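Trainee: sequence first, predicted model second:
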Amino acid sequence: MALDVTSLLASSQQSPPLEQLLAAYRTQLSRPLDTLKQRQQQLQEQQKLLASLRTTLEALFFSAQSLTLPGAEGNFVTRKTQSSAPDTITATAQKDAVLGSSFVHVDRLARNDTLVSHRLTRTDPFGLSGLYHFELTAAGTTALVAVTLDGTEDTETALRKIATAINTTPTIGVVATVITDTPTTVRLTLTAKQTGTSAAIRFTDTDGLLAALGWSAGMFADPENRTVMTETSAGYQLGRASELNAQLRINGISLIRESNTITDALPGMTLTLLRAQQPTDPDVTLTTTVDVDTAASFLQTILDRYNSALKELNSATKGALKSYPAVRQLLRELRTLVSQQLGTGPLQVLRDIGITIEQDGTLKLSDRSRLERELIAGSERVAALFTSPGGFGERVAALLQDVIGSSGTLRTQWQLVSQRIQNLTGRIRQLESRIEQQVEQYRKEYLKLQQLYSMATAQMGILSNFALLPPGMFNG
């Protein structure tokens, strides 16, 4: 009986390709590998959540810790001052500012001293050459200025060289400016960088250069009778140096200051004078009150960080970290802490300042008016809930220290998870390598069998051809 080689070949061609067979074989071998990878993914998710949780808890920890530092109560003891004429005077208040009103009248603003040269014709030859020195004293400093002239300069060019030399001298207390006051004339002005009599401008004309500008020592010999400039002649803008100082009255008391920014007149307040008033103008009322907005904003920042930590802890205990007892314990302790007594004075619990605990455990400033009343009654009492020993800051910081520290619970757990991931990664790589070796061995065996099959098929074809020959074809 002849072999049906055609049927055999057809059957072979209908079999799955080699790569499909290898893929199926690899899938069968990879079932343990899939289990390891799934566990690796779970651990990576835990690692990610532990890192995120630690970051969130660190933000709360540092906020709580800052409440234990010296001066932390200042974040609650806040003041603000409102001016009835903010175009005339403004004021800022620190925590030690006295609550209430003060009445201010600005008689004169502090001014920068100004010295002006003669009016000189721009194109006239200046007529001096050589190296010139002079000293300028202003704003508490004396500086030596050097100017070189070559004798070819016109007046405007010479003045600009002098101005440049002054302005480029280190520690100089004035600013020099060349002003073209008419189309044909110029003047040099010196303006003190600071206000007040101590910044008044004086000079020493060592080589006679300043005399060419109309300046002489006699101009300021009497500080209260200085030479005053005119439209053409040199002099000071103000004849009396004392008029460089600010003058004001606070609650009827006269004050003189060298600056328009005054920090030592009213306790805890900085006054900024902007405009002088007429004698008949009404006094400006400065009213200092508790700055509820600033205190509430600071308090809300603390609540937000607490709430973020609580929400993330709550989510973690229901998700990838549900098997971590330390996380559940921290959640319970935080929720318990904020419901307990935090102070020993008139204010003892958070609800005393209008903070309530919501159903999910988060904190909410639900009664702002109560917070405002307590801040007005005594900001220090509100601060004590958070900044005093045994208060919110100290207790939260102590609770979190053991959790987020370098040897804390979260750090330890993160390291353990990282080690497990590393171990699993090694096992996965080994198993993947072993699977690929087995698949490659299967490939080689298959190809070898396929080669033998091809050889057998060829031999069967030859035999089939012999079977089809006529009988006796090879007889003698």
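Mentor: Yes, it's here.

Trainee: when you work out contacts or count neighbours from here on, use the C-alpha atoms and nothing else.
Mentor: Will do.

Trainee: might one say that Leu347 is in contact with Ser379?
Mentor: No. Counting by CA atoms under 8 Å, Leu347 does not reach Ser379; the two are 11.0 Å apart.

Trainee: neighbour-wise, which of the two wins?
Mentor: A direct count of neighbours by other CA atoms under 10 Å for Leu347 and Ser379 places Ser379 higher, at 25 against 18.

Trainee: how near is the more buried one to Gly127?
Mentor: According to CA to CA, to the nearest Å, Ser379 stands 71 Å off from Gly127.

Trainee: repeat for Thr141
Mentor: Taking CA to CA, one finds Thr141 at 31 Å from Gly127.

Trainee: again with Ala158
Mentor: For Ala158, the distance to Gly127 equals 9 Å [CA to CA].

Trainee: those two - which one has more neighbours?
Mentor: Taking other CA under 10 Å, Ala158 and Gly127 do not tie; Ala158 has more neighbours (23 against 14).

Trainee: for the residue most central in space within the chain, what are its contacts?
Mentor: Geometric centre of the chain, nearest residue: Ala59, 14.5 Å, by CA atoms, centre = their mean. Ala59 makes contacts with Arg305, as judged by CA atoms under 8 Å, 6 or more residues apart in numbering.

Trainee: which residues are in contact with the residue lying closest to Val290 once chain neighbours are set aside?
Mentor: Closest residue in space to Val290, ignoring its immediate chain neighbours: Arg79 at 4.6 Å, by CA to CA, 6 or more residues apart in numbering. Contact partners of Arg79, counting by CA under 8 Å, 6+ apart, are Ala93, Gln94, Lys95, Ala97, Leu99, Thr288, Thr289, Val290, Asp291.

Trainee: put this next to the previous one:
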Amino acid sequence: MTGISSLGVGSGMKLSDTLTALSSAEKQALVPISKQQSAATAKLSAYGTLKTAIQAFQTANTKLKDAALYTATSTTASSTAFSADTNGKALTGKYTIAVDHLAQSQTLTSAAKTDIKAAIGSDDASRTLKFVTAEGKEKSITLTKDQTSLSAIRDTINKSDAGISASLIKVSSTEYRLSLTSTATGTDHALKSLSVTGDDTLHSFIGFDAADKDHSGMTQSVEAQNASLTVNNVAIVSSSNTITDAVEGITLKLNDQTSGNQTLTVSSDTSKAKTAITEWVTAYNSLQDTMASLTKYTAVDAGADPDSKNGALLGDGTLRNIQTQLKSILANASGSAVYKTLSQAGITTDPTNGQLKLDATKLANALQVKPEAIRDMYTGDGKKTGVTTVLDTTLSTFLSSKGVLQGATDTISKKLNHLTEQYNTASKRIDDKIARYKTQFTNLDKMVSVLNNTSNYLTQQFDNTSSKK
């Protein structure tokens, strides 16, 4: 029997069109599942968008948790010989400062050598360099017989974390000296002694004794020195040029000696707190915009698909719960005895959209007059009270691995997996049914083709018989 190359060719019937129509009809059963998959995928993406917006607000909120922000100060120096940084504990006012001299590091210099790679020590297998500082700290370094040249000593010391920086100084076209400088300034960090055991030759070249400088191999080319200054005519000595504990809340950085007394002015600086609060309001409003977009409702004509117009989280309980908690915190979480609500400090809520409105003038006045009260309103006790404190705890709970967002995401993911299984099962069932239809149509096509051929043959035979008569 001749095979059928294309469905319907043998019979002349439109079996291929019929099979296509049947396939389309069967696949309509997949449409509801596919719609559910699309909705679940959109919801999963929406939760990701919501999480990102909450994280952005959390970042802005974290900045406001810094209690020092609200009592921040700025400094102005009358001389470039020093500068200053302040924290929230610095008191406003003027300070008279005079810098007599800066702290400096000790530097030791060796005798000159013409070959920086030539061994200086003996051929013994090893020797030990021992550093002892004026404050009594010790550090030992072992050198092999191949590590006694100027360059090798330099490299070994620099790798040892001994508190010493080693370098080579070219003093002429043919001569070099080894230079050792304390990495920290001040007399306490100067070397009291540098000795070499196990190699007298190297010791005589690199050894140093602060108590017997004339018989030392190394020469002290720069003497260690502490910084000396006065603040409001009070003498201060420091091993460092950065002084953190002389005046509470102020870090002084000495750059040079001063010519007589100079002035450091510490002033209140509300700009940092105002900027952080403004960014906080902006981040909160951005979060509200995101929520509004995700819960958007748009009326559609009867019979139209509402999912194409509405937000993916319209009517979602998780988002609604987050909104409710945030509104409650903003209304009730003040930790200040002066400012009971945000509105008293210039921040109100727009009842039409839930966004915050900032009265910049009112906020600036409050920060200028009562910065501590603004601080207490936001930070509270730093544990259980204060707007930002309570928000931080709540936002962290939202975003945790066991929080409501993760729970909602996990639920949707499970639903998507179940829908995928449903879709695959239904699709296979439809494919199997269409395959059976195709087999049946193919057999029908062949059968009709055979019957047609038989009919044509018989008709031809009858015609032949009739013509002979």
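Mentor: That came through, no problem. Keep in mind that what you see is a predicted model, and the values were worked out from it rather than measured.

Trainee: the longest helix seen in the first structure vs the second structure, average offset?
Mentor: Looking across the first structure with DSSP state H, the single longest helix is helix 409-467. With mean CA distance after the TM-score superposition for the first structure, helix 409-467 of the first structure departs from the second structure by a mean of 2.6 Å once superposed.

Trainee: packing partners of that helix?
Mentor: helix 5-13, helix 18-29, helix 31-66, helix 392-404 (3 or more CA pairs under 8 Å, 6 or more residues apart in numbering; DSSP states H and E).

Trainee: pick the most buried one from those helices.
Mentor: Comparing these by mean neighbour count (mean count of other CA atoms under 10 Å), helix 392-404 ranks first with a mean of 20.

Trainee: orientation of that one relative to helix 31-66 in degrees?
Mentor: 150 degrees (axes from the mean of the first three to the mean of the last three CA atoms, to 10 degrees).

Trainee: so what's the gap between helix 392-404 of the first structure and the chain middle?
Mentor: Mean C-alpha position of helix 392-404 of the first structure versus that of the full chain (CA atoms, centre = their mean, to the nearest Å) differs by 25 Å.

Trainee: go on, stretch 148-164 of the first structure?
Mentor: 49 Å.

Trainee: list the buried ones in that stretch?
Mentor: The neighbour-count check on stretch 148-164 of the first structure (16 or more other CA atoms under 10 Å) flags 149, 153-164 as buried.

Trainee: with stretch 458-468 of the first structure instead?
Mentor: Met460, Gly461, Ser464.

Trainee: residue contacts, Pro267 of the first structure?
Mentor: Asp96, Ala97, Val98.

Trainee: buried only: go through these for me.
Mentor: Buried members of these, scored by 16+ other CA under 10 Å, are Ala97, Val98.

Trainee: ok, of the contacts of Pro267 of the first structure, which one's closest to Thr182 of the first structure?
Mentor: Proximity of the contacts of Pro267 of the first structure to Thr182 of the first structure (CA to CA) peaks at Ala97, which lies at 51.6 Å.

Trainee: how about the closest one: what's its closest non-neighbour residue?
Mentor: Gly268 (4.1 Å).

Trainee: pretty sure the one you found sits against Ala91.
Mentor: No. Counting by CA under 8 Å, Gly268 of the first structure does not reach Ala91; the two are 10.2 Å apart.

Trainee: which one of the two has more residues nearby?
Mentor: Applying other CA under 10 Å to Gly268 of the first structure and Ala91 shows that Ala91 carries more neighbours, namely 20 against 15.

Trainee: map that one across to the second structure for me.
Mentor: Using TM-score structural alignment as the criterion, Ala91 of the first structure maps onto Ala84 of the second structure.

Trainee: how about that match, what does it touch?
Mentor: Per CA under 8 Å, 6+ apart, neighbours of Ala84 of the second structure: Thr75, Thr76, Ala77, Ile250, Thr251, Leu252, Lys253.

Trainee: any idea how far it lies from Asn226 of the second structure?
Mentor: Ala84 of the second structure sits 19 Å away from Asn226 of the second structure, going by CA to CA.

Trainee: which residue packs closest to the counterpart of Leu29 of the first structure in the second structure, ignoring adjacent ones?
Mentor: Counting by TM-score structural alignment, Leu29 of the first structure corresponds to Glu26 in the second structure. Residue nearest to Glu26 of the second structure in three dimensions, not counting chain neighbours: Ile430, with 6.3 Å by CA to CA, 6+ apart.

Trainee: tell me, how many residues neighbour the aligned residue in the first structure for the one you found?
Mentor: Matched by TM-score structural alignment, Ile430 of the second structure corresponds to Ile435 in the first structure. Ile435 of the first structure: 19 surrounding residues under other CA under 10 Å.

Trainee: check Gln430 of the first structure too.
Mentor: 12.

Trainee: any idea how far it is from Asn423 of the first structure?
Mentor: Per CA to CA, Gln430 of the first structure is found 11 Å from Asn423 of the first structure.

Trainee: does Lys362 of the second structure belong to a helix or a strand, and which?
Mentor: For Lys362 of the second structure, the host element (DSSP states H and E) is helix 360-369.

Trainee: in that helix, what's buried?
Mentor: Leu363, Ala364, Ala366, Leu367, Gln368.

Trainee: could you dump these into JSON lines with distance to Thr107 of the second structure added?
Mentor: Below are the buried residues of helix 360-369 of the second structure laid out as JSON lines (distance: CA to CA, whole Å):
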{"residue": "Leu363", "distance to Thr107 of the second structure": "55"}
{"residue": "Ala364", "distance to Thr107 of the second structure": "53"}
{"residue": "Ala366", "distance to Thr107 of the second structure": "54"}
{"residue": "Leu367", "distance to Thr107 of the second structure": "50"}
{"residue": "Gln368", "distance to Thr107 of the second structure": "50"}
